[in-house]
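>>> could you look at this predicted model? Sequence included:
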Amino acid sequence: MKDFKVLKFLDKFKDFFEKIGVDYYLMRKILQLKFIMDGRRVPTAISGSSKKKKENKDENNFIKSLWVYGLIGIIMVPITCFGKNFIFQMSFVFGILMFMIMTSLISDFSSVLLDIRDRNIIGSKPINSKTLSMAKTIHVLVYMFFITIAICGPALIASLVSQGILFFIIFLFEIILMDLFIVVLTALLYLLILKFFDGEKLKDIINYIQIILSISIAIGYQLIGRLFSFVNLSMVFTPKWWQYFIIPMWFGAPFEMVLHRNYNIHFIVFSVLAIVVPVLSIIIYIKLIPAFERNLQKLNDNSGKVKGENKKLLNLVSKIVCFNKEERTFFRFASDMMKNEREFKLKVYPSLGFSLIFPFIFMLNDLKGKGWAEIASSKMYLNIYFCALLLPTAVMMIKYSGKYKGAWIYKIIPNKNVCNIFKGTLKAFIVRLLLPVYLIESVIFMFIFGVKIFPDLILVFLNIMLFTVLCFRITKKSLPFSEEFGVSQGSEGLMAIPLMIILGFLAFIHYKYTFVHYGVYVYIGIMLIVNIILWKKSFNISLEKLNN
């Protein structure tokens, strides 16, 4: 069986693992098997859909895809290297890092932390829960560390040259602490949820917590820039009590304290928190591992009362948005899959959090320099286009399912044109996921900007409908829920970048039309016609052509 360098590195800590009650030999075997099985795993952020060839099946596609994160991480190089205001620079860097790492963790690796298959398969063997849970945690930590190094690798190398060896050592040490803290904190949060809920309700609550967590990350990231004021062409830090809850500040303070010898009491406390809290959280987690594994079994409990969805309402909606019986059938099928497919929700629901909060974040950025009256009279209501951020990810993820083996049903359908399958599925996504977000934000925006923006909101929705079709046309097509999660290559996710540019272009045209007399109404008429044509023509794909 293939050995891995990371396992050889872990061998150095064998005594530590055995001291905390972990059977190191068994943990190593479990990790070895997991890494071999991970050969086809690719993170959601860059996942595509083409399957690996058999001759390459042992290659870890995840590792090959890390260069994409490296490209993203280049933006941190100038922030890290230019200037000596370390508390500002490094708080900002760790804010970006934590934002990206937490986003990756809750979208890609929550399903690993909450995986109950290990316990069902291995739990019947003579292996203690601490060993099993530690293997699972280290499995996630290894990948999170690879992602982190890929993101901040360029900044790490550049800092060694520009800021010196001591800066580099502090940076690397804090990256390790940050990864440990993020993974353990997420696991402890899930443990808290598992303790108080069970059955189907628990699965739903975990999804809602992911949305809340996504929103919290986005808001916390925005708070970092507000910790400093711009005075005489330099950033000035003004201590406030609430700053102790802004975690990136903890990791920025040691640079200021060690390298600038600034022993301000606030920097000392921040630095202590950066070390003590992660270490303390690890100790607490190790103590609570048996409880975590016990409570994880609640995910198997379907005995609790589950409030059934009103089928009459679903049928009524399907009759309104779908135009034939076959399309309505796949609308209801896709709607049920999105409601019940736990792994799909674990990967897509975090995007809902960002879609909910992003339109308001960019508006709040201007609130400091402008009053509500000035904002209400502006065209900032066009920020609502940011609610379509979840579209590229969701459209790409619709093809995946944990129950993908049931896709044989497509082979026996009498009509070999899959137009109605795709139409019904995309309409189910719009009604179940996108429309609730859009309606909530529309109500809030009308409260802020007035009812006068109602025609603009109609136009925005038509543009989002067009954007949905464009996402479908540009991304690689596969039958809905027909592929296994993670059996993919890392190219398609890059399409999210040009798709975001297209969305921005649609918003820009909308903005221009607002200066034309009755321009919005003219644009509504144009987009209505364009949508009718594209929704009619874009899905004419035969099943045979799709399989090829």
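Structure received. For clarity, every value in this text was computed on a predicted model and none was experimentally measured.
>>> only C-alpha atoms from now on, for both contacts and neighbour counts.
Will do.
>>> residue boundaries of the strands in the stretch 101-250 of the chain?
Secondary structure of the stretch 101-250 of the chain (DSSP state E, counting those that start in this stretch): strands at 228-231, 234-237.
>>> quick one: these as CSV, columns for mean neighbour count and distance to Ile421 too.
Output for those, formatted as CSV (neighbours: other Cα atoms under 10 Å; distance: least, Cα to Cα, whole Å):
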stretch, mean neighbour count, distance to Ile421
strand 228-231, 12, 52
strand 234-237, 14, 55
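>>> for Pro350, find the nearest of these.
For Pro350, the closest of the strands of the stretch 101-250 of the chain is strand 228-231, at 29.0 Å, according to Cα to Cα.
>>> what helices or strands is the closest one leaning on?
The contact analysis (3 or more Cα pairs under 8 Å, 6 or more residues apart in numbering; DSSP states H and E) places strand 228-231 against strand 234-237.
>>> that older thread, now the strands of the stretch 101-250 of the chain in CSV, with distance to Val112?
Formatted as CSV, the strands of the stretch 101-250 of the chain follow (distance: least, Cα to Cα, whole Å):
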stretch, distance to Val112
strand 228-231, 38
strand 234-237, 40
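>>> nearest approach to Trp372 belongs to which of the ones you listed?
Of all these, strand 228-231 sits nearest to Trp372, with 21.6 Å by Cα to Cα.
>>> so which of the strands of the stretch 101-250 of the chain gets nearest Ala373?
Set against Ala373 and scored by Cα to Cα, the strands of the stretch 101-250 of the chain come closest in strand 228-231, at 24.3 Å.
>>> looking at the strands of the stretch 101-250 of the chain, which is closest to Phe145?
strand 228-231 (29.5 Å).
>>> how far off centre is the closest one?
32 Å (Cα atoms, centre = their mean, to the nearest Å).
>>> residue ranges of the helices in the stretch 401-548 of the chain, please?
Assigned by DSSP state H, counting those that start in this stretch, the helices in the stretch 401-548 of the chain fall at 419-429, 435-449, 454-474, 496-513, 519-537, 543-547.
>>> helices or strands next to the third one in the packing?
Secondary-structure packing of helix 454-474 (3+ Cα pairs under 8 Å, 6+ apart): helix 390-397, helix 496-513, helix 519-537.
>>> could you look over the ones you listed and pick the most buried one?
Mean neighbours per residue, mean count of other Cα atoms under 10 Å, is largest over the helices and strands packed on helix 454-474 for helix 390-397, with a mean of 22.
>>> still on that earlier bit, Leu494: which of the strands of the stretch 101-250 of the chain is closest?
Across those (criterion: Cα to Cα), the nearest stretch is strand 228-231, sitting at 34.1 Å.
>>> which other residues reach that closest one?
For strand 228-231, the external contacting residues (Cα atoms under 8 Å, 6 or more residues apart in numbering) are 88, 235-238.
>>> tell me the one of those nearest Cys322?
Distances from Cys322 to the contacts of strand 228-231, taken by Cα to Cα, are shortest for Phe88, at 53.1 Å.
>>> ok so, going back, which one of the strands of the stretch 101-250 of the chain lies closest to Arg332?
Within the strands of the stretch 101-250 of the chain, the stretch nearest Arg332 is strand 228-231; the backing value is 50.9 Å (Cα to Cα).
>>> this is the other structure I want to compare:
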Amino acid sequence: MKDNPVLKLLDKLEGAFTRGGVDYRMMRSILQVKLLMDGRRTPTLLVSQKKERKEKKEGSPLGVQWFYVLIGLMMTPLMFVGGSYMLSMSMLFGFAMFMITTTLVSDFSSVMLDLRDKDILFSKPVDRRTLNMAKSIHILIYLFILTFSLMGPSLIFSLFKQGILFFLIYAVLIVLMDCFILVITALLYLLIMRFFDGEKIKDIINYMQIMLTVGITVGNQLVIRLFDVVELSIAFKPAWWQYLISPIWFASVFEVLLGGARDLGLLLLAACAVVLPIVLMVVYVRVMPLFERSLQKLAEQGVGGKDSGRMAAWLSRLVCRNPIEGMFFRFTWSMMRNERDFKLKVYPTVGLSLVFPFLFIFNQVWDGTQAGMGASKTYLFIYFSAMLLTTVVHMLRYSASYKGAWIYRVIPLPETAPIHRGMLKAAVLRLVVPTFAVMAVVFTWLYGVRIIPDLVAVFFAQMIYAVICFQIFPKSLPFSEKYEASKQSDFSLKMFGLLLILMVMAAVHYLFTLIPAGSYIYLAVLVIVNTLLWRMIFPHKSMTSGGFTQLRG
């Protein structure tokens, strides 16, 4: 078995682990197996671009470091924004924490909440402390690799541009930031598991991922707006709520140690950056056994998480045209609700789609200039909420239970149009419509009832956009492929093309608003185009049985 270089580095700390009551030799063997098995797992953000390359070369969850290095190179200029440590480093740490946390939630939540190793190892003479430590080290290894790939360019650049002292402070703060992110995520999971059990806990964790994504995104915007208020002056006086924005903590350390600031507020913020991660790590080590015991709740089958199917049955009768379409509508609805991997990969995008349109109008809301929004057309930024459709439509092909797709080969289905029509309608009604409805209510409150016709037009435009996404992505039967088959490179290219199409649709809408009654004219055009497009793409008889056989093969 090939030895991982990280394990050789850990060998130098064997004495520290042994003094902590950990069987290092056993922990090392467990880590070696975990790292080997990770080579067979595909990351959410990017995967290998060619199947041949994947077969020939062992991968890893972070086998895409080049992407994070590229992002890190783009982040490096942030170090010189505004000529202030507080502003530049707050933005840098804010963006880094956003990238790292979202990756941790999407790619490593399954590792943190994994129960499979316990079924094997708890029946063997393995100390629980050793197993728990192996799990924590396993996550920290990849967290540090991810962080170095992302922040390595700016760290190396700081050595030559800012000096050795800046470099050392930056490196220590990066380690503290990783510990803070890991512990906060784990403690949030623990809090949820203490109050919920069975199937409910799985749903709550998915909802927490949405809130975490939204919170981090909004927090990054607050970082920037904070400095607009204080204008980067020496008389910087943090308010109480600013202590909740963690990127400010780490930036204040530079201001105190290198900028010579001695303001009590900055000293307290700098203390938070050093003390809180260390304290949280100590707490995490203490509650680790409780965390592992709470994980057993994930294996419980509570009745609260079961779906009666009444809503799906009622909606299928309302929107579906024939029994086959209704059947796949209910099937897709159920899979989206019960497929944990699907929710793990899609729900963070729901959070981004909720918050992304508001980022463009954040300045007006933050400055209290909502009165001027009544006559503006910035409400058209709601088009960007349709970005959710690109992820949803793309992910409808994949499932952890893809082997069950053999059923498609034995049931008599002469055409695929009803299948895809029911699948797409279920995705739109379950994920897109609720998300759009929430944003429509908020936008109506901000801009007034005058934009209601425009919001209705945006909804029909999104229905057209859903069909466009379906046409651009490869055709496949719902939930019939394994996630490892996903080619993220192809998805990224198509996503940029779809984003361009979305921008064009928003621009056309804007042009219609410049003419009298233009919104109503645009709405009428969209209704007609929407009807014709759905009938053309999903006709009653789109494929013969031979075509179906070719597709499923």
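Thanks, I have the structure now. Computed from a predicted model, the values in this text were never measured in an experiment.
>>> now the TM-score, please.
The TM-score (TM-score structural alignment, normalised by the length of structure 1) is 0.92; 546 aligned residues with a Cα RMSD of 2.6 Å.
>>> that older thread, nearest to Lys12 of structure 1, out of the helices of the stretch 401-548 of structure 1?
helix 496-513 (41.0 Å).
>>> just want the angle from the closest one to helix 519-537.
Interaxial angle of helix 496-513 of structure 1 relative to helix 519-537 (axes from the mean of the first three to the mean of the last three Cα atoms, to 10 degrees): 140 degrees.
>>> who touches helix 496-513 of structure 1?
Residues contacting helix 496-513 of structure 1 (Cα under 8 Å, 6+ apart): 379, 382, 385, 389, 392-393, 459-460, 463, 467, 471, 519-520, 523.
>>> stretch 233-250 of structure 2 too?
By Cα under 8 Å, 6+ apart, the surrounding residues in contact with stretch 233-250 of structure 2 are 86, 89-91, 93-94, 97, 173, 219, 223, 230, 261, 263, 265-266, 269-273.
>>> coming back round to it: can I get the helices of the stretch 401-548 of structure 1 in JSON lines including distance to Glu341 of structure 1?
JSON lines is the format used below for the helices of the stretch 401-548 of structure 1 (distance: least, Cα to Cα, whole Å):
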{"stretch": "helix 419-429", "distance to Glu341 of structure 1": "13"}
{"stretch": "helix 435-449", "distance to Glu341 of structure 1": "19"}
{"stretch": "helix 454-474", "distance to Glu341 of structure 1": "21"}
{"stretch": "helix 496-513", "distance to Glu341 of structure 1": "23"}
{"stretch": "helix 519-537", "distance to Glu341 of structure 1": "26"}
{"stretch": "helix 543-547", "distance to Glu341 of structure 1": "24"}
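>>> now the contacts of stretch 233-250 of structure 2: which count as buried?
Neighbour-count burial (16 or more other Cα atoms under 10 Å) is assigned, among those, to 86, 89-91, 93-94, 97, 173, 219, 223, 261, 265-266, 269-270, 272-273.
>>> ok, back up a step: of the contacts of helix 496-513 of structure 1, which pair is most distant in space?
Thr393 and Gly519 (31.8 Å).
>>> got JSON lines for the contacts of strand 228-231 of structure 1, with distance to Leu202 of structure 1 too?
Output for the contacts of strand 228-231 of structure 1, formatted as JSON lines (distance: Cα to Cα, whole Å):
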{"residue": "Phe88", "distance to Leu202 of structure 1": "40"}
{"residue": "Met235", "distance to Leu202 of structure 1": "45"}
{"residue": "Val236", "distance to Leu202 of structure 1": "45"}
{"residue": "Phe237", "distance to Leu202 of structure 1": "42"}
{"residue": "Thr238", "distance to Leu202 of structure 1": "42"}
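>>> among those, which two are most distant?
Based on Cα to Cα, the longest span within the contacts of strand 228-231 of structure 1 runs between Phe88 and Thr238 and measures 11.2 Å.
>>> which one of these two has more residues nearby?
Each of Phe88 of structure 1 and Thr238 has its neighbours counted (other Cα atoms under 10 Å); Phe88 has more, 23 against 9.
>>> ok, that one touching Glu256?
No: applying Cα atoms under 8 Å as the test, Phe88 of structure 1 and Glu256 come out as separate, 9.2 Å apart.
>>> what about stretch 91-98 of structure 2, how far off from structure 1?
Compared with structure 1 after fitting, stretch 91-98 of structure 2 has a mean deviation of 0.7 Å; criterion: mean Cα distance after the TM-score superposition for structure 1.
>>> ok, which of the helices of the stretch 401-548 of structure 1 comes nearest Pro43 of structure 1?
Proximity to Pro43 of structure 1, assessed across these by Cα to Cα, is greatest for helix 496-513 (14.1 Å).
>>> next up, the contacts around the residue nearest in space to the middle of structure 2.
Nearest to the geometric centre of structure 2 sits Pro348, at 3.6 Å (Cα atoms, centre = their mean). Pro348 of structure 2 makes contacts with 102, 106, 209-210, 213, as judged by Cα under 8 Å, 6+ apart.
>>> show me what it lines up with in structure 1.
Pro348 of structure 2 maps onto Pro350 of structure 1 when the alignment is built from TM-score structural alignment.
>>> grab the nearest non-local neighbour of that match.
Of all residues not flanking Pro350 of structure 1 in the chain, Ile211 sits nearest, at 5.0 Å (Cα to Cα, 6 or more residues apart in numbering).
>>> near the one you found, how many other residues are there?
23.
>>> state the distance from the equivalent of it over in structure 2 to Thr435 of structure 2.
In structure 2, the residue matched to Ile211 of structure 1 (TM-score structural alignment) is Ile210. For Ile210 of structure 2, the distance to Thr435 of structure 2 equals 12 Å [Cα to Cα, to the nearest Å].
>>> what sits in contact with each of the two?
Shared contacts of Ile210 of structure 2 and Thr435, counting by Cα under 8 Å, 6+ apart, come down to Val350.
>>> any chance of the helices and strands packed on helix 454-474 of structure 1 in TSV, plus distance to Lys411 of structure 1?
Shown next, in TSV, are these (distance: least, Cα to Cα, whole Å):
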stretch	distance to Lys411 of structure 1
helix 390-397	21
helix 496-513	30
helix 519-537	23
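>>> right, and the ones you listed - which one's nearest Phe362 of structure 1?
Among those, helix 496-513 comes nearest to Phe362 of structure 1, with 14.3 Å by Cα to Cα.
>>> run the angle between the closest one and helix 454-474 for me.
150 degrees.
>>> quick one: helix 496-513 of structure 1 to helix 390-397, angle?
Counting by the same axes, to 10 degrees, helix 496-513 of structure 1 lies at 140 degrees to helix 390-397.
>>> what about the one helix or strand Leu7 of structure 2 maps to, how far off from structure 1?
Using DSSP states H and E, Leu7 of structure 2 sits within helix 5-11. Here the mean offset of helix 5-11 of structure 2 against structure 1 after fitting is 1.5 Å, by mean Cα distance after the TM-score superposition for structure 1.
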